[in-house]
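1. Okay, predicted coordinates and the sequence, questions at the end:
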Amino acid sequence: MSALDALRSSVSGLNAQSKKLSGISNNIANSSTVGYKRVATQFESLVLEGSGSGASAMAGTTSHNRVEISKAGQVQSTGNATDIAVNGDGFLVVNEQSGSTGKYLATRAGSFRADQFGNLVNTAGYYLQGVPLDAAGKPLNGLGGNNIDSLTTVNVNSVTVASAPSTTISFWANLPASDTKFYTTAPTPKVSSVDYYDALGGAQTLTYKFTPTMAASAAAPATNIWTMEVFDTATGTGAVDAAARRVGQATLTFNASGPNAGTIDTVTATTPAAAYNPVDGSFTVPTGNSTGPTLKLMIGILDSASGMSQLEGAYTETKIEKDGSAFGLLQNIGVEKDGRVMATFSNGKSRPIYQLKLATFANADGMNPVRGDAYEMSIAAGAPRLLDPGTGAAGSVAGNALESSNVDMGTELTNLIETQRAYSSNATVIRTADQMLQEANELKR
C-alpha cells in the first residue's frame, strides 16, 4: 500500500468513526426517550477490484448505522391509565391522521393522552388504532381487525354514558314447611321485592309473592305446595300485587321426604304457560307490558339443594343476584393486558370499547425509522400480521406503563472512548502519510 493509499484509507476511517460518533451521540441524547431504539454502527472493509494474480488493494472502511428496532427496552410503571407498553415482539399500530386517512405506522412509544376530541395521541402526534366494540364486547359491523385498513382511531369520548338492562335475576328463599299444614286461619303470603333495570337504565321492581296451599283438614298431611306469583312495577296499573301487574305465576311442589327433602319436586308454570326450563331451573317473563327486557328468573333445578327450598323455620331470602346497571357517566379509561380498552362508569360498571391489535413482522429490523420513534412498514420487514395481545410472539400489553429507551449508558460511554481513540489513530496515520509524502517531495532537492 502506498502512502497515498494509506492517506485515503485513513480518511475513510475518519468518516466512518464520525458516523459512529453521530449514532452514539443520538443514543445518549435519547437515553430517556420513551420507546427509543438505539443506533448500532456496523463497519465494512472496502477492497478495490483485485488483479488477475489475485492481489487486491485495500481501500479503507465504511460504516452503516442501523436501528435496533427488535431490541426491547425496560418496561416501567407510570401510573397513567392510557400509557401502554408491549411485553413481546409486537408493535402498536398508529396513524398520522386522526381520521385514519394518513399513513399507518408501527411504534413502541406508548405515551398516549386524549386530545380535545377524545382521540388517544402520543407525544409524537400519532393516533392509536384499534377495533371499536359494541356493548357486548363484539367488533362493530363484524370487523375483526385482521387488516390494517379495518382499524380506526381510539376515541375515549365515543362512549360517555352507559346503562345495561337486566337479563337474569336469581331469587332463592326458604319457605316455611309448616305453612302448608291445616290452619283455621290461612298463613300470610310471603313477599319479597327485587329491583332490576329496564332498557333505559331506569330502576323497576319485581315483587315475588308465595302463597301456601293448606291441607284440607287437620288429619290431612301438609301439601308442600306453594303458588309463586311475580309482579312487575313497569307492567299494568294498580297495587303492587294487582293482577294487571302479574307477569309470571307457577305452582311449586316440594319433596317432603327422602334425600331430596325440602327441594323442588315439580314446577307447573301457568303464566307464561310452560315457560319453566328444568335444565337451568329458570323461567322467562316479559316486563313493561312486553316492551321492557325479558327477564330470566332463576329459581333452582328440580331435586337440587341449590334453589328455592321448603324447610322448617322462618321465611328467609337465601340468594338475590341480578345483572344490569343504571345510568352512569364515564369516569376512567384503562387498558387490559389482552388489549381491551376498558371504560369504567359512575354506576360501577365497566365495558370494553376498543380492542387493540399488535403488528408483528418477519423482520422487524427491516422497517424504516421515521420521526417520533415510529417505523414505516416496508417490504424488507415483511407483511404485517395483526394479532390480539397475548397471542403468540406478539406479547401482551400493559397499561399504566411505558417501554423506556433500550440505550445502555455504560455501553455508549465505552463506545465513545473507543471511537475517540480510533478517530485519533486514523488522524495519526494521516499525519504520518503526510510526512512521508513531504519527505518524498524533498528528495528532488
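-> Perfect, thanks for sending it. This one's a predicted model, so the numbers in the text were calculated from it and none came from an experiment.
2. contacts and neighbour counts: CA atoms only from here.
-> OK.
3. ok, Asp115 touching Val121?
-> Yes - with contacts counted by CA atoms under 8 Å, Asp115 reaches Val121, the gap being 6.7 Å.
4. ok, the nearest residue to Val67 once chain neighbours are set aside to Gly366 distance?
-> Distances taken as CA to CA, 6 or more residues apart in numbering put Val39 closest to Val67, at 4.5 Å, once the chain neighbours are dropped. Applying CA to CA, to the nearest Å, the value for Val39 to Gly366 is 14 Å.
5. what about versus this one:
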Amino acid sequence: MSLSGALSSAISALNAQSSALAMISDNIANSSTVGYKTSSASFESLVTNTSGASSYSSGGVTASATSNITTQGLLTSTTTATNIAIQGNGFFPVTTSLTGGSTLYTRNGAFTIDSDGYLVNNGAYLLGWRTDTDGNVIGTASEGNLVPIDTSVAKTSSGATTTTSFAANLPADAAVNDTFTTSMPLYDSLGTSSTMQVTWTKTAENTWSASFGKPTLASDSTTTLAAAPTDTISVSFNSDGSLASTSPSPATVTISDWTTGAANSTITLDLGTVGGKDGLTQLSSDLSTPAVTIDSIESDGLAFGKLSSVAVGDDGTVNATYSNGETIAIYKIPVATFTASAELEAQSGGLYATTAASGSATLQESGANGAGTIYGSELESSTTDTNEQFSSMISAQQAYSAASQVITAVNKMFDTLIAAI
C-alpha cells in the first residue's frame, strides 16, 4: 500500500468520524426536544482497485446520515390540554402560513393557542378538518379540506329549545272542566332563558287539553318575551292511566315574534310512549283537592355561554367548552401516513417535507387504517438515548484518534524516505 494511499485513507476516516461525531452531538443536544428523531452514521468502504494479487490500492471510508424517523418515542403526560402525541405510525399536518402555505408534517405535538386563537407550535399552524357539533367531518376528509385550526371559530354558544319532555300525572279524579297549571323552561335561539305556563284542562273522561301562556323572562316573570302560542294539544288516556294518543302527533307548539329578536321556535312536546307510563299519566291523585304531580319537566337548549377552554381528545377531536357547561366538537385532527416515511426531508423545527421517494401523504382519522392513535395532553419524547450516544461518541473518538495516528506514522515514514534520498 502506498504512503499517499494510506494518508488519503486516514483523512477519509477523519472526515467520516467527524460526521459521525456531529450526528452524535446533534442527538445529545436534542435529547429533550419533543418528537426529535435521532440520526445515526452509516459507514461504507471506498475501494479504488481490488484487482491484482501483488498490489493494493486503498480507498478509505465514507459516512452517510440515517434518520430514524419511524422510531417511536415515549409518550409522557402534560398539563396542557392542547398538547398531542401519536402512538404509532404517522405525522401531524401543519403549515407555516395561514394562506397559501405548503403542507409540512411533524411529530412534535407541543401545540398551544396563540393570540388569534390558532393552534401553533414554533410558527407552524396545526391543520384539521372542520366538524359539526357531533364530531363528524364537514365535507370530505381530504387534504383539500384541511384548514388551520382556529379555536375561536365558535367563541360563544347558545341553543334554542327544540324538545320538552314531561313526566307528570294528571289527576284522574279531577272533574270535567277542571284546570291545572304547570310551567316549562325554554331557551330562545339567542340563549335567553324563559318559562311558559301550560294550562291542563280536563275536557272529558280520560281526555285533556293543553294550552299555553306567554313566555316570560326566567329571572323576571313580569317581563313578557313573546305572544302566547295559539296551539292546543289534545291528550287522551287508556283506562289503566297510560297514554293513549295526542293530537297533533307529535305534539308541537310554535312561539313567534320573540321580543329578544330570536328566531321563531318550534318545540316538540315529548309526552311519553303511547301505551306506556313513562311520560304523562292519568291516575287518581288520592287527594281531597286533586292536583298535578310533576316528576320532571325538562327542556333542551342552552343559555348564552362564552368559550372557556379548548382540549384535544384521544381520538383527535378538538373540543370547545363554554361557560354554560356545553362541550362541542369543532375540528378533527388527521394523521398523515407515508409509504416511505424514512425518505421524508427533515427541516428545522421538527418539520418534514415530502419527497419523490417518500410519496404523498395519506390522511386518516386517528387509529384508522394503520394510522397511529392521537392522545391528548401527552407529548412524544425525543428518541435520544444518552447512554447509547455516549458509547457511540467514545467509539468515534477512538476511531478518530487511531486515524490521526496513521497520519503521524505516514508523516514519519515520509521523513525517513526523504532522508534516504
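-> Yep, that arrived. Not measured: the values here are computed from a predicted model.
6. TM value for the aligned chains?
-> After superposition, the two chains reach a TM-score of 0.88 (TM-score structural alignment, normalised by the length of the second structure), with 406 aligned residues with a CA RMSD of 2.8 Å.
7. Asn415 of the first structure matches what in the second structure?
-> Under the alignment (TM-score structural alignment), Asn415 of the first structure pairs with Ser392 in the second structure.
8. Report the contact partners of the residue nearest to Val67 of the first structure.
-> Val39 of the first structure sits next to Gly23, Ile24, Asn26, Asn27, Asn65, Arg66, Val67, Glu68 when contact means CA atoms under 8 Å, 6 or more residues apart in numbering.
9. let's go with 7 Å and repeat that
-> Gly23, Asn27, Asn65, Arg66, Val67, Glu68 (CA atoms under 7 Å, 6 or more residues apart in numbering).
10. That one and Asn368 of the first structure: what is the separation?
-> Going from Val39 of the first structure to Asn368 of the first structure by CA to CA gives 13 Å.
11. go on, Leu14 of the first structure?
-> Note on Leu14 of the first structure: its distance to Asn368 of the first structure, by CA to CA, is 27 Å.
12. Spatially central residue in the first structure, please.
-> Nearest to the mean C-alpha position of the first structure, by CA atoms, centre = their mean, lies Arg340 at 1.9 Å.
13. now that one: how far from Ile84 of the first structure?
-> Taken as CA to CA, the span from Arg340 of the first structure to Ile84 of the first structure is 11 Å.
14. now Asn441 of the first structure
-> 67 Å.
15. So if I had to pick from these two, which one is more boxed in?
-> Between Asn441 of the first structure and Ile84, counted using other CA atoms under 10 Å, the more crowded position is Ile84 (28 against 10).
16. secondary structure element for that one?
-> Taking DSSP states H and E as the definition, Ile84 of the first structure sits inside strand 84-87.
17. and that strand, what other elements does it pack with?
-> Counting contacts by 3 or more CA pairs under 7 Å, 6 or more residues apart in numbering; DSSP states H and E, strand 84-87 of the first structure is packed against strand 396-399, strand 401-403.
18. Give the burial count for Phe166 of the second structure, as a bare number.
-> By the criterion of other CA under 10 Å, Phe166 of the second structure has 21 neighbours.
19. Could you tell me which residues make contact with it?
-> Residues in contact with Phe166 of the second structure, defined by CA under 7 Å, 6+ apart, are Asp270, Leu271, Gly279, Leu280, Ser296, Ile297, Glu298.
20. Under the alignment, what does Asp173 of the second structure map to in the first structure?
-> Counting by TM-score structural alignment, Asp173 of the second structure corresponds to Ser178 in the first structure.
21. Which secondary structure state is assigned to that match?
-> helix (DSSP: H, G, I helix; E, B strand; the rest coil).
22. count of neighbours near it?
-> Other residues near Ser178 of the first structure come to 19 when the count uses other CA under 10 Å.
23. what about the nearest residue to it once chain neighbours are set aside, distance to Trp172 of the first structure?
-> Among residues not flanking Ser178 of the first structure along the chain, Glu312 sits closest, at 6.5 Å (CA to CA, 6+ apart). Counting by CA to CA, the separation of Glu312 of the first structure from Trp172 of the first structure is 16 Å.
24. For Ala20 of the first structure, pull up the helix or strand it's in.
-> Ala isn't right for residue 20 of the first structure; it's Lys. Counting by DSSP H and E, the element that carries Lys20 of the first structure is helix 3-29.
25. how big's the offset between that helix and the second structure?
-> By mean CA distance after the TM-score superposition for the first structure, the fitted helix 3-29 of the first structure averages 1.4 Å away from its aligned residues in the second structure.
26. now stretch 378-391 of the first structure, how far from the centre of its chain.
-> Relative to its chain's centre, stretch 378-391 of the first structure lies at 18 Å (CA atoms, centre = their mean, to the nearest Å).
27. Check stretch 191-201 of the first structure too.
-> 31 Å.
28. So which bits of that stretch are buried?
-> Ser193, Val194, Asp195, Tyr196, Tyr197, Asp198, Ala199, Gly201 (16 or more other CA atoms under 10 Å).
29. Could I get the contacting residues of the second one?
-> Going back to what we said before, that points to Val194 of the first structure. Contacts for Val194 of the first structure (CA under 7 Å, 6+ apart) come out as Thr205, Leu206, Thr207.
30. would it count as being in a strand?
-> Yes - the assignment for Val194 of the first structure (three-state DSSP) places it in a strand.
31. Can you check which part of the second structure the helix or strand that the helix holding Lys20 of the first structure is followed by sits on?
-> Beyond helix 3-29 of the first structure on the C-terminal side, the first helix or strand identified by DSSP H and E is strand 39-47. Strand 39-47 of the first structure corresponds to residues 39-47 of the second structure when matched by TM-score structural alignment.
32. Could you measure from Tyr118 of the second structure over to Tyr375 of the second structure?
-> 19 Å.
33. thought Val86 of the first structure was touching Ser396?
-> Yes - using CA atoms under 7 Å, Val86 of the first structure is in contact with Ser396, at 5.9 Å.
34. would you list every one of the strands in the stretch 101-250 of the first structure?
-> 104-107, 112-114, 120-122, 127-132, 152-153, 161-164, 168-176, 190-197, 203-213, 225-232, 246-254 (DSSP state E, counting those that start in this stretch).
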